[in-house]
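> Fold the following for me, if possible:
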Amino acid sequence: MRKKEDKNFLEFIPKRRNNVNWRNREDGNVTLIIERNKLAERVLAFMFNAPKTITLDLDRLGSRVWTLCDGEKSIATIGLIIEREFGDEAKPTYERLIKFIQLLNKNGLIDISSE
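This next block holds a predicted model:
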């Protein structure tokens, strides 16, 4: 069995976190609803009367990637689907896809597993 670090990133499987709420908008795109759960975020939100949730409207491409992060498809498979559905609009597909997946993961919106 290879270590996680040795595995090709395209083989990893992204999965939306259960604690991230989202909805489909009328235009077919996705809005993420992100709760401010960390203590510092809650304190600052209280002090500055900021909203308790943040909404993030994804574009067509981001929305499609989000819906494909189901815990079953690898990043490579998601890339193939995106290329088929969006064509040149998505290029450079894998470069953009990997950056977006990493951003979602870094912000705690998805998990990435090697299996």
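> CA only for contacts and neighbour counts going forward, please
OK.
> got a list of what the residue nearest the centre of the chain touches?
For the chain, the residue nearest the mean C-alpha position is residue 104 (4.0 Å; C-alpha atoms, centre = their mean). Contact analysis of residue 104 by C-alpha atoms under 8 Å, 6 or more residues apart in numbering lists residue 110.
> gap between it and residue 46?
Residue 104 sits 26 Å away from residue 46, going by C-alpha to C-alpha, to the nearest Å.
> Helix or strand next in line after the longest helix seen in the chain, which one?
For the chain, the helix reaching the highest residue count under DSSP state H is reported as helix 93-106. Using DSSP states H and E, the helix or strand that follows helix 93-106 in sequence is strand 110-113.
> So which bits of that following strand are buried?
110-112 (16 or more other C-alpha atoms under 10 Å).
> Tabulate the residues you listed in JSON lines, adding columns for distance to residue 54.
Output for these, formatted as JSON lines (distance: C-alpha to C-alpha, whole Å):
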{"residue": "110", "distance to residue 54": "16"}
{"residue": "111", "distance to residue 54": "20"}
{"residue": "112", "distance to residue 54": "23"}
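> Next, the second sequence, to be compared with the first:
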Amino acid sequence: MGLKKEPPQLSREQAMQALPVRNPSLKWKVNDQENVVIILPRRDDLSGKALGWLFMVPQEKPVELDELGSSVWHNCDGESTVAEIVTLLCREHKLSRHEVEITLTEYLRTLGKRGMVGFMVPREVAEAAGVAHQEVIGLEDVATTREQLTAAQEQAAREAAETERILAELEEDDGGSSVADPDMTDEADAPSEADDDTDNGVHR
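Coordinates of the predicted model:
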């Protein structure tokens, strides 16, 4: 298996124009503390498979983000630029712009290296970065164009909806099995002629 090709590096100005977008193939949820929990699959390369075989590593690993990380994750929706997210975090968390910019860019870089987010860029930025054919950087295994990204997002939404439907049906089945049939209850509670022929509570 060859080494994964590193995504092109963007300049500071280019990075500020980019629109971070979550990897649609990742599952995530919000817990009771309102923090984002991302479900990361086990590495599928040779090392990951070997570790799974030797040490019984689970197929998935939940990673909980803190309040600031959760806020960033929610805004990696492909609608806000990095610069706009910086402004939002400054306002929400009362932090200096310089501090937020440094922290956010490093955080997004880490998420990008792990394949958790990609970056939608204008055509001129892609051309300047040497990837004129790409509109999405960092999610090459999922999408390199906006059309491919949209298709992947729609597929993920359909799968999530199907999972919710199945879980809802299972809950309904569990709830129904715990409720007694009223007809059976009435029949059991109703007196019968056999009650007159009982001895010590046992039917003859």
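> Show me which of the buried residues of strand 110-113 of structure 1 is closest to residue 35 of structure 1.
residue 110 (14.2 Å; C-alpha to C-alpha).
> Tell me the residue in structure 2 aligned with the closest one.
Mapped onto structure 2 by TM-score structural alignment, residue 110 of structure 1 lines up with residue 117.
> Return the residues in contact with the nearest residue in space to that match that is not next to it in sequence.
Closest residue in space to residue 117 of structure 2, ignoring its immediate chain neighbours: residue 22 at 4.5 Å, by C-alpha to C-alpha, 6 or more residues apart in numbering. Residues near residue 22 of structure 2 by C-alpha under 8 Å, 6+ apart: 73, 76-78, 116-118.
> do the same with residue 42 of structure 1
Counting by C-alpha under 8 Å, 6+ apart, residue 42 of structure 1 has contacts 36, 52.
> pretty sure it is in a helix, no?
Yes. Under DSSP: H, G, I helix; E, B strand; the rest coil, residue 42 of structure 1 sits within a helix.
> That one -> structure 2?
So, by TM-score structural alignment, residue 42 of structure 1 is matched to residue 49.
> any idea how far residue 58 of structure 2 is from that match?
Applying C-alpha to C-alpha to residue 49 of structure 2 and residue 58 of structure 2 gives a distance of 11 Å.
> Ok, residue 31 of structure 2 next?
21 Å.
> what do you get for residue 120 of structure 2?
32 Å.
> sorry, back to before: of the contacts of residue 22 of structure 2, which is the nearest to residue 40 of structure 2?
residue 116 (8.8 Å).
> Once you drop chain neighbours, what's closest to the closest one?
That would be residue 23: by C-alpha to C-alpha, 6+ apart, it lies 5.3 Å from residue 116 of structure 2.
> ditto for residue 97 of structure 2
residue 90 (6.0 Å).
> Next up, the contacts around the equivalent of that neighbour over in structure 1.
Counting by TM-score structural alignment, residue 90 of structure 2 lines up with residue 83 in structure 1. Residues near residue 83 of structure 1 by C-alpha under 8 Å, 6+ apart: 90-91, 93.
> What is the equivalent residue in structure 2 for residue 55 of structure 1?
Under TM-score structural alignment, residue 55 of structure 1 pairs with residue 62 in structure 2.
> Quick check: its match touching residue 42?
No. Counting by C-alpha atoms under 8 Å, residue 62 of structure 2 does not reach residue 42; the two are 10.5 Å apart.
> so the helix or strand harbouring residue 167 of structure 2 corresponds to what in structure 1?
Assigned by DSSP H and E, residue 167 of structure 2 belongs to helix 146-177. Across structure 1, nothing matches helix 146-177 of structure 2 (TM-score structural alignment).
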